[in-house]
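Trainee: predicted model, plus sequence, below.
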Amino acid sequence: MNPRWQKLLKEYVEALAVALILALIIRTFIIQAFKIPSESMLDTLLVGDHLLVSKFSYDIKLPFMEKSLMKTGDPQHGDVIVFEFPEDRSLDYIKRVIGVPGDTIQLKDNVLYRNGEKVDEPYKRLDPHGFGRPNFGPVKVPDGQYFMMGDNRDHSQDSRFWKEDKRFVPREYIRGKAWVIYWSWGGPLDVRWNRIGTIIK
C-alpha cells in the first residue's frame, strides 16, 4: 500500500477509535437519549419528545454496573427522572418524584398531601374519563427509595398501581434526571419546532 494512503488510513482509524471511546464515555457518565412513548407525562412531555437525560445529576456510576463511584446529589421533589421499572428492570420509565425517603404520601380526591401538607402541583393534568386513582395512601417512603407519579394522573401507571413490594423506586434504579428536549415530532411531517431546546421542569 502507498505509504501516504497507509498513513491516511491509520489517521482515520485512530479518529474513529477516539470518537467511539468519547461516545461511550458520554453515554456512560454524562448524557443518555430517551424517547417519550406514552401520554403519562402530559402536558409536560408529549409522545414523540426526544430528551437528553443527565446521568451525573445524582451519581457517577461504574460503566455497566450499579455501583456508584461518587454521589453528586439527591433526587428532589418535582424532579422528572428516568429509572428502571421496579417490576421489570429491562424497561425504562419516566415519572416525577413525588415522595423522597421518609415522606408520607396521600391522595384525597386527586389532591396530593405530603407529610400532611397540601402540595401545589401546577404540572398536574386530570381526565375524568381516565383510569385514575383519586384516593391513595397514606404510605411512607422507605429509606433509599422514591415514590413516583406521572403528571397525567388519570393515564399513568405509577407508584399508586405497582405491586406493593415494588411500589417504590430504589435509588440504584435511577438512570438520571430529564434535562432538555432536543427533538420533538408528532409524526414524520409534524416537527414541533417550538419544543426543541425546552428545559424540562
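Mentor: Great, that's in hand.
Trainee: contacts and neighbour counts: CA atoms only from here.
Mentor: Will do.
Trainee: can you give me the strands for the chain?
Mentor: Counting by DSSP state E, the chain has strands at residues 31-35, 49-54, 59-61, 68-71, 80-85, 88-99, 104-108, 111-114, 117-118, 136-140, 145-149, 169-170, 174-187, 190-191.
Trainee: quick check: which of these is nearest to residue 20?
Mentor: Of all the strands of the chain, the one in closest proximity to residue 20, counting by Cα to Cα, is strand 31-35 (14.9 Å).
Trainee: quick one: the closest one to strand 174-187, angle?
Mentor: Relative orientation of strand 31-35 and strand 174-187, computed by axes from the mean of the first three to the mean of the last three Cα atoms, to 10 degrees: 40 degrees.
Trainee: just the angle between strand 31-35 and strand 80-85, please?
Mentor: Angle between the axes of strand 31-35 and strand 80-85 is 80 degrees (criterion: the same axes, to 10 degrees).
Trainee: mind listing what's buried in strand 31-35?
Mentor: Within strand 31-35, the residues scored as buried using 16 or more other Cα atoms under 10 Å are 31-32, 34-35.
Trainee: ok, back up a step: mind putting the strands of the chain in JSON lines, distance to residue 12 included?
Mentor: What follows is these, written out as JSON lines (distance: least, Cα to Cα, whole Å):
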{"stretch": "strand 31-35", "distance to residue 12": "26"}
{"stretch": "strand 49-54", "distance to residue 12": "29"}
{"stretch": "strand 59-61", "distance to residue 12": "31"}
{"stretch": "strand 68-71", "distance to residue 12": "34"}
{"stretch": "strand 80-85", "distance to residue 12": "36"}
{"stretch": "strand 88-99", "distance to residue 12": "36"}
{"stretch": "strand 104-108", "distance to residue 12": "56"}
{"stretch": "strand 111-114", "distance to residue 12": "57"}
{"stretch": "strand 117-118", "distance to residue 12": "60"}
{"stretch": "strand 136-140", "distance to residue 12": "56"}
{"stretch": "strand 145-149", "distance to residue 12": "46"}
{"stretch": "strand 169-170", "distance to residue 12": "43"}
{"stretch": "strand 174-187", "distance to residue 12": "29"}
{"stretch": "strand 190-191", "distance to residue 12": "35"}
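Trainee: putting a second one here so we can go through both:
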Amino acid sequence: MPFNLSQKKSKPLWREYGEALLVALILAMVIRTFVVQAFKIPSESMMETLLVGDHLLAGKFTYGIKFPFTNSYIYNGKDPARGDIIIFKYPNDPSVDYIKRIIGLPGDVIAVRNKQLYRDEQAVKESYVRFTSPNRIEPRRDNFGPVTVPPGKYFVMGDNRDNSLDSRFWGFVDRSAIRAKAWRIYWSWESFSNIRFSRLGKHIE
C-alpha cells in the first residue's frame, strides 16, 4: 500500500510550541554558559569608561571555555593582558561578580605613589583614569606597595581611582576566577527618560 502524505499525523500545536521553546532555552543556556555574559554596571568605579546603567556583553570564550561547575578547561584561550577589562568572581565573595581593569600580570611589581601608578618602577601613562579628588592623598588608596603579583594572579584596579575598591584593598584575582572579557555596550540609560543612544554598540577598551 503506497504511503499517503495526507495520512501523516501532524503534531499538536502545543507540542510544536513546546519543542521550539525547549530548543530556544537550551540554545540560550549554551550561549550563556560558553559564549557571552550580560553584565550591568552597578557602581561608579569604572567611570568614565563604563557608566552606571551601562549594560554590556562580555566574551566568555576569550580566555578559554570551562566545563560547567569546574575549573577545568574545554578550550584554552589567550592569557589575560594588561588593560583588559574583565568580569571576575570577587575574591571575598565568589557569588558576586566584579568588573575592573587588569593593571598587573604575574611577576609585575606594582606600586602607587601620590596617585601615580608604577609598574616595575616605571610610571604608567593611563588615558582612561579619572580622579574625583585629585588634590587629596589617602594612604593605601593613593600610596600603595610595592607588591609583586604572584604566579597565576592578577592585579586589577578601577578607572575611577578615587572611588574603587580593588586589588589595593582586597588583593589579587586568581586566574580561575576570571569569567569573561568586557566586549561591547548593548544598552545604556540613566532612567526611562534618559537613554544614552550614543553609547549603544560602543566597543569597550
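Mentor: Looks like it came in fine. Computed from a prediction, not measured in an experiment: that's the story for all the values here.
Trainee: before we move on, back to that, tabulate the buried residues of strand 31-35 of the first structure in TSV, adding columns for distance to residue 153 of the first structure.
Mentor: Shown next, in TSV, are those (distance: Cα to Cα, whole Å):
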residue	distance to residue 153 of the first structure
31	28
32	26
34	21
35	20
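Trainee: relative to residue 55 of the first structure, how far out is the equivalent of residue 38 of the second structure over in the first structure?
Mentor: Residue correspondence to the first structure (TM-score structural alignment): residue 38 of the second structure is matched to residue 33. Distance, residue 33 of the first structure to residue 55 of the first structure, using Cα to Cα, to the nearest Å: 10 Å.
Trainee: list the contacts for whatever residue of the second structure lines up with residue 134 of the first structure?
Mentor: Mapped onto the second structure by TM-score structural alignment, residue 134 of the first structure lines up with residue 142. By Cα atoms under 8 Å, 6 or more residues apart in numbering, the residues touching residue 142 of the second structure are 112-116.
Trainee: got it, and residue 54 of the first structure?
Mentor: 30-32, 176-179.
Trainee: map it across to the second structure for me.
Mentor: Superposed on the second structure with TM-score structural alignment, residue 54 of the first structure falls opposite residue 59.
Trainee: how about whichever residue in the second structure pairs up with residue 80 of the first structure, nearest residue that isn't a chain neighbour?
Mentor: By TM-score structural alignment, residue 80 of the first structure lines up with residue 85 in the second structure. Once flanking residues are discounted, residue 85 of the second structure sits nearest to residue 101: 4.2 Å by Cα to Cα, 6 or more residues apart in numbering.
Trainee: in contact with the one you found, which residues?
Mentor: Taking Cα under 8 Å, 6+ apart as the test, what residue 101 of the second structure contacts is 82-86, 156-159.
Trainee: buried subset of those residues, written for PyMOL?
Mentor: In PyMOL, this line selects whichever of the contacts of residue 101 of the second structure come out buried by 16+ other Cα under 10 Å:
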select buried, resi 83+84+85+86+156+157+158+159
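Trainee: which of the contacts of residue 101 of the second structure lies closest to residue 92 of the second structure?
Mentor: Set against residue 92 of the second structure, the nearest of these by Cα to Cα is residue 156 (14.4 Å).
Trainee: residue 175 of the second structure versus the closest one, what's the distance?
Mentor: In this view, residue 156 of the second structure and residue 175 of the second structure are 12 Å apart by Cα to Cα.
Trainee: cool, residue 111 of the second structure as well?
Mentor: Counting by Cα to Cα - residue 111 of the second structure and residue 175 of the second structure are separated by 21 Å.
Trainee: between those two, point out the one with more neighbours.
Mentor: Each of residue 111 of the second structure and residue 175 has its neighbours counted (other Cα atoms under 10 Å); residue 111 has more, 23 against 17.
Trainee: ok, the more buried one touching residue 141?
Mentor: No: at 10.6 Å, residue 111 of the second structure and residue 141 do not qualify as touching, with contact defined as Cα atoms under 8 Å.
Trainee: looking at the first structure, which of the contacts of residue 142 of the second structure hold up?
Mentor: Checked against the first structure using both residues aligned by TM-score structural alignment, their matches' Cα atoms under 8 Å, those keep these contacts: 112-116.
Trainee: ChimeraX command for the buried members of these?
Mentor: Selecting only the buried entries of those in ChimeraX, with 16+ other Cα under 10 Å as the criterion:
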select :112,113,114,115
